[in-house]
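Participant: sharing a model prediction with you, sequence too.
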Amino acid sequence: MTTEVRSLREFKMPDVGEGLTEAEILSWYVKPGDTVTDGQVVCEVETAKAAVELPIPFTGVVEQLFFPEGSTVDVGTAIIAVAVEGAAPAAPVAPAAPAPVAAVAPVETEPVPERREVLVGYGPRTGGTQRRARRTTAAPAPVSRETAAPVAPAAPVAPAPAPAPVAVPAQAGERPLAKPPVRKLAKDLGVDLRAVVPTGPNGVITREDVHAAVAPVAAPAAPAAPAAAVVEAPAPVAAGTGDVRIPVKGVRKATAAAMVSSAFTAPHVTEFVQIDVTRTMKLVRRLKETGELGRDVRVSPLLLVAKALLTAVKRHPEVNASWDEAAQEIVLKGQVNLGIAAATPRGLIVPNIKDAGAKTLAQLAVSLGELVDTAREGKTSPADMQGGSITITNVGVFGVDTGTPILNPGEAAILAFGAVREMPWVHKGKVVPRLVTTLALSFDHRLVDGELGSKVLADVAAILERPKRLITWG
């Protein structure tokens, strides 16, 4: 004879990046009572580097959500409990006693081995886990993660709610289709995506759909449910109605900390040069028209700026370096991981193209296009933002001529690419209209002296003035 064994397994907040300590729960896709399967996405979280969806690594029924949406949770803290079904030999039945109907077995503890990095979503998997097992003959009662003491006797009722109110989907069904930036916008505006009518391809909810739903959401709600879900995000405030406070967390918080650290740790020096890029712009148009780099490959001025910088780094590898404060050493990087600063709805991020220096112009174009698309969709993985060695920031797309860019922490240099404008220029002894831009190179003066920085910037400028040098120098 056997009896069913139902054990609670807790899924802990994983380290979805390299050395991250916390993450914010953006949205839950399940609620207590839902059945989940191994690999099913249960929530979306935002770290200091990206927004990622977390799949759960086991199958069972959701017992409890330990934190509501908007909570910042430390890595290694349990965020959800799932009742996992199984079978085991029945234990001898003891004589009747005034004991509770359901009892919680002692917590099974095993040694926890050293933490190691694993795939996104499964966290630091270890051989030892903590599990609260419970043998019951009736419907199980929820188990608090805060104590291993026996809970109240089980009763045929739904599981009790988590300690704090959890914002979960209002009804069961398929999850609305929307990209992470759109989900973030809906959360900030207090819009329930399940109530939004999608107009995008294949039923995807767009930003315009969310904005269109703002007015109905703000209207008085019908008295259908006894208690409406509490929206923690502030509603839009009209101009002139007072100050608005925006919590600094996630990507913005990490960016602010990194920039302060960089500005006050590395001695910045910035050099500028104004150049004629008429020939480069002609080459961009030709590559677009002829499709020389391949079908559906996007060609932009940024592509040639990136290739010019990579060529300059190849000629002056000392600029591809970092400062090791602990060892008091300069570390010359073995490969060039080219960072591209990207503005996203969550803030500025700097994903990088791995081993960009080894790529052909066509390969670089493909990698650049994929990097930009992924960043815009909010799907940049933490791994894509690790290990950068030199960065480009394209301020020209905002109509800005130039700036003094701040170094990405751990890198020796960053290049700012300004707006391309038609300006009077001396060309072949005559003043004629030419396409002109301004480049700015900031570098860490501990690693890069004025001579090296000037040579790198001069090489980039020379290539963009006469892009045929890409062939002879590259």
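Facilitator: Nice, thanks for sending it over.

Participant: use CA for all of it now, contacts and neighbours both
Facilitator: OK.

Participant: now do the contacts for the closest residue to Asp401 other than its chain neighbours.
Facilitator: Distances taken as CA to CA, 6 or more residues apart in numbering put Gly418 closest to Asp401, at 4.5 Å, once the chain neighbours are dropped. Residues in contact with Gly418 (CA atoms under 8 Å, 6 or more residues apart in numbering) are 394-397, 399-403, 437-439.

Participant: could you turn the buried ones of the residues you listed into a ChimeraX selection?
Facilitator: This is the ChimeraX syntax for the buried subset of the contacts of Gly418, where burial follows 16 or more other CA atoms under 10 Å:
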select :394,395,396,401,402,403,437,438,439
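
Participant: just curious, which of the contacts of Gly418 is nearest to Lys282?
Facilitator: Thr437 (14.3 Å; CA to CA).

Participant: secondary structure class for the closest one?
Facilitator: strand (DSSP: H, G, I helix; E, B strand; the rest coil).

Participant: would you mind measuring from the nearest residue to it once chain neighbours are set aside to Asp209?
Facilitator: Nearest residue to Thr437, sequence neighbours excluded (CA to CA, 6+ apart): Val420, at 4.7 Å. According to CA to CA, to the nearest Å, Val420 stands 35 Å off from Asp209.

Participant: higher neighbour count, those two?
Facilitator: With neighbours defined as other CA atoms under 10 Å, Val420 and Asp209 compare such that Val420 has more, 22 against 18.

Participant: show me what contacts that one?
Facilitator: 277, 396, 401, 435-438.

Participant: what distance do you get for the most centrally placed residue in the chain to Ala254?
Facilitator: The centroid of the chain falls nearest to Ala50 when counting by CA atoms, centre = their mean (0.9 Å). Separation of Ala50 from Ala254 (CA to CA): 11 Å.

Participant: structure two is appended below for comparative analysis:
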Amino acid sequence: MIEEFRLPDLGEGLPEAELVQWLVEEGDTVALNQTIAEVETAKAVVELPSPHAGVVARLHAQAGDVVAVGSALISFDVPVGAGEAAQPGAERAGAASSSEEKSPPNLVGYGAAPRGAGRPQRRARASAPARDGRTDTAVLEAAPHDVVRRLDLADPPHERPRSTPPVRKLAKELGVELSLVEGTGASGLITRADVQAFAERLGAPARAVPAAPASPRVLEPRERTTRTPIRGVRNATAEAMVRSAFTAPHVSTFLTVDVTATTELIASLKADRALHGHRIGILAIAAKAACLALSRTPSLNAKWDAESAEIVEHHYVDLGIAAATPRGLVVPVIRDADALTLPGLADAIGALAETARSGRTPPADMMGGTFSITNVGVFGVDAGTPIINPGEAGILALGAVRRQPWEHKGEIALRDVLTLSLSFDHRLVDGEQGARFLTDVGGILAEPGRAMLLR
């Protein structure tokens, strides 16, 4: 019995997704909930689990194709009577089905499966054959011994290496075959360090291949332009920023602050053994200051609901932290950030940044923020006019901390100075309210003890 699986709504309400790669081929036998493909939406790379157990009958799209939600993605040859057995997996994936109508599962939050679970069995590829047909000895010497033993067998099936898209890109650039690399990450995940270490070992010994005679270098004509399709994160970011810029009347205001007391506090916290493992930096302290200041300026923690003709003030802070990733700018959200301690806030910022850079932030974690912060100082920038995320009332930008002459206690001294930039929606926030918020944040960074005065 042929069962057709259509691309589901991945929880973002987006009309399409790009197929990054298939993890199965036509003719492969797959298990229920086995990961069959990776698709990239406007916000994240998502792994799709199989809703059926059976044989892959047909792949309806190729890697790189943009597939519309609801379009046929893959067909399975499922044994008769197995449909009911597949139902628990569909329910786990968020499917709503009945005897008359089936809708595709809502696949949100799926991460990499443990080693050996839900991965297709494939045959090992010849990883680095020499020109005379023999295996390159440098590759075999660089590979772990258990991998070499597998290659010595009669081409047995083995698991597809577990890795993230950035790691696979790095491996391709370095000419490293991932099937020879042993992962040291969680559940055998191959990391960037694993690939780099393998590449270094690969380059160390001399290759047992005669050197080819040098040939004249041929210079390729330089391309005058590069064309990149507008899709994925870049397209979603562009649409959101244009919608925000032409919907919310932006006002930006700036405040330059002596933050020497905060940098000294950070140094003392790093030396505190009780806080070992918590990376508390200027961003974490500014985030805590913003949460405190929002309690005194609720108009900056609100949204303009045009449909209901209401201003909605939030009594919690879901704090968005802008993160630059290889796929573009994303803004993952820390839920109830105002309820976290400073170490907890620092840990949350570190975790979401790492997840965002790997492209694995669940789409649901990048929606529903109430206020955002962007740290442009990490790029050496002093100030800017950030664009508000749609649905929010403001965004705070942190500039670079610079050591410079500054008036201090009636004298000129070298101090750590930072510029804060605040953009806010003038429909929701008056100039006085924006100024009060910014001076509250600046006051805490200038004198961290002032946080004790806010509630």
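Facilitator: Now that the structure is in, tell me what you want to look at. Bear in mind that the values here come from a model prediction, so they are computed numbers and not experimental data.

Participant: run through the helices of the stretch 51-200 of the second structure in chain order.
Facilitator: 83-92, 137-142, 145-152, 165-174, 192-203 (DSSP state H, counting those that start in this stretch).

Participant: please produce TSV containing those, extended by distance to Gly434 of the second structure.
Facilitator: TSV is the format used below for those (distance: least, CA to CA, whole Å):
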stretch	distance to Gly434 of the second structure
helix 83-92	45
helix 137-142	59
helix 145-152	61
helix 165-174	40
helix 192-203	43
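
Participant: which one of these lies closest to Asn33 of the second structure?
Facilitator: Closest among the helices of the stretch 51-200 of the second structure, once you apply CA to CA, is helix 83-92, at 6.1 Å.

Participant: just to revisit the earlier point, give me the aligned partner of the residue nearest to Thr437 of the first structure over in the second structure.
Facilitator: Matched across to the second structure, Val420 of the first structure falls on Val401, judged by TM-score structural alignment.

Participant: my guess is Leu412 of the second structure meets Gln404, correct?
Facilitator: Small correction: residue 412 of the second structure is Ile, not Leu. No - here Ile412 of the second structure does not reach Gln404: they are 9.8 Å apart, not a contact under CA atoms under 8 Å.

Participant: any common contacting residues for these two?
Facilitator: Going by CA under 8 Å, 6+ apart, no residue sits against Ile412 of the second structure while also sitting against Gln404.

Participant: the match of Val420 of the first structure and Lys43 of the second structure, how far apart?
Facilitator: Separation of Val401 of the second structure from Lys43 of the second structure (CA to CA) stands at 30 Å.

Participant: next, count neighbours for the aligned residue in the second structure for Gly242 of the first structure.
Facilitator: In the second structure, the residue matched to Gly242 of the first structure (TM-score structural alignment) is Arg224. Other residues within reach of Arg224 of the second structure, judged by other CA under 10 Å, total 5.

Participant: quick one: which helix or strand includes Leu452 of the first structure?
Facilitator: helix 450-465 (DSSP states H and E).

Participant: so how far is that helix from its chain's centroid?
Facilitator: 33 Å (CA atoms, centre = their mean, to the nearest Å).

Participant: going by contacts, tell me the helices and strands next to that helix.
Facilitator: Judged by 3 or more CA pairs under 8 Å, 6 or more residues apart in numbering; DSSP states H and E, the packing partners of helix 450-465 of the first structure are strand 268-276, helix 278-290, helix 301-315, strand 430-444, helix 469-473.

Participant: where in the second structure does the last one align, residue-wise?
Facilitator: Same thing as helix 469-473 of the first structure. Taking TM-score structural alignment, helix 469-473 of the first structure hits residues 450-454 over in the second structure.

Participant: any idea what Glu264 of the second structure aligns with in the first structure?
Facilitator: For Glu264 of the second structure, the residue aligned by TM-score structural alignment is Lys282.

Participant: swap in Glu26 of the second structure?
Facilitator: Aligned partner of Glu26 of the second structure by TM-score structural alignment: Pro32.

Participant: can you count the residues close to Val251 of the second structure?
Facilitator: Count around Val251 of the second structure with other CA under 10 Å applied: 18.

Participant: on that earlier part again, distance to Pro247 of the first structure and secondary structure for the contacts of Gly418 of the first structure - can I get that in a markdown table?
Facilitator: Shown next, in a markdown table, are the contacts of Gly418 of the first structure (distance: CA to CA, whole Å; DSSP: H, G, I helix; E, B strand; the rest coil):
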| residue | distance to Pro247 of the first structure | secondary structure |
| --- | --- | --- |
| Asn394 | 27 | coil |
| Val395 | 26 | helix |
| Gly396 | 29 | helix |
| Val397 | 28 | helix |
| Gly399 | 29 | coil |
| Val400 | 28 | coil |
| Asp401 | 31 | coil |
| Thr402 | 30 | coil |
| Gly403 | 27 | coil |
| Thr437 | 37 | strand |
| Thr438 | 35 | strand |
| Leu439 | 34 | strand |
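
Participant: ok, the contacts of Gly418 of the first structure vs Leu20 of the first structure, which is closest?
Facilitator: For the contacts of Gly418 of the first structure, the nearest to Leu20 of the first structure is Asn394 (27.7 Å; CA to CA).

Participant: was I right about the closest one contacting Ala343?
Facilitator: No - counting by CA under 8 Å, Asn394 of the first structure sits too far from Ala343 to count as a contact (10.1 Å).

Participant: what's the spacing between the match of Glu264 of the second structure and Gly396 of the first structure?
Facilitator: In terms of CA to CA, Lys282 of the first structure sits 18 Å off from Gly396 of the first structure.

Participant: what does Ile471 of the first structure give?
Facilitator: 26 Å.

Participant: next one: Val45 of the first structure
Facilitator: 32 Å.

Participant: do Gly86 of the first structure as well
Facilitator: 60 Å.

Participant: and if you look at Pro201 of the first structure?
Facilitator: 31 Å.

Participant: ok, back up a step: with distance to Lys12 of the first structure added, can I get the contacts of Val420 of the first structure in JSON lines?
Facilitator: Shown next, in JSON lines, are the contacts of Val420 of the first structure (distance: CA to CA, whole Å):
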{"residue": "Val277", "distance to Lys12 of the first structure": "53"}
{"residue": "Gly396", "distance to Lys12 of the first structure": "43"}
{"residue": "Asp401", "distance to Lys12 of the first structure": "47"}
{"residue": "Leu435", "distance to Lys12 of the first structure": "55"}
{"residue": "Val436", "distance to Lys12 of the first structure": "54"}
{"residue": "Thr437", "distance to Lys12 of the first structure": "50"}
{"residue": "Thr438", "distance to Lys12 of the first structure": "49"}
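
Participant: ok, so of those residues, who is nearest Ala375 of the first structure?
Facilitator: Nearest member of these to Ala375 of the first structure, counting by CA to CA, is Gly396, at 18.3 Å.

Participant: alright, calling it a day.
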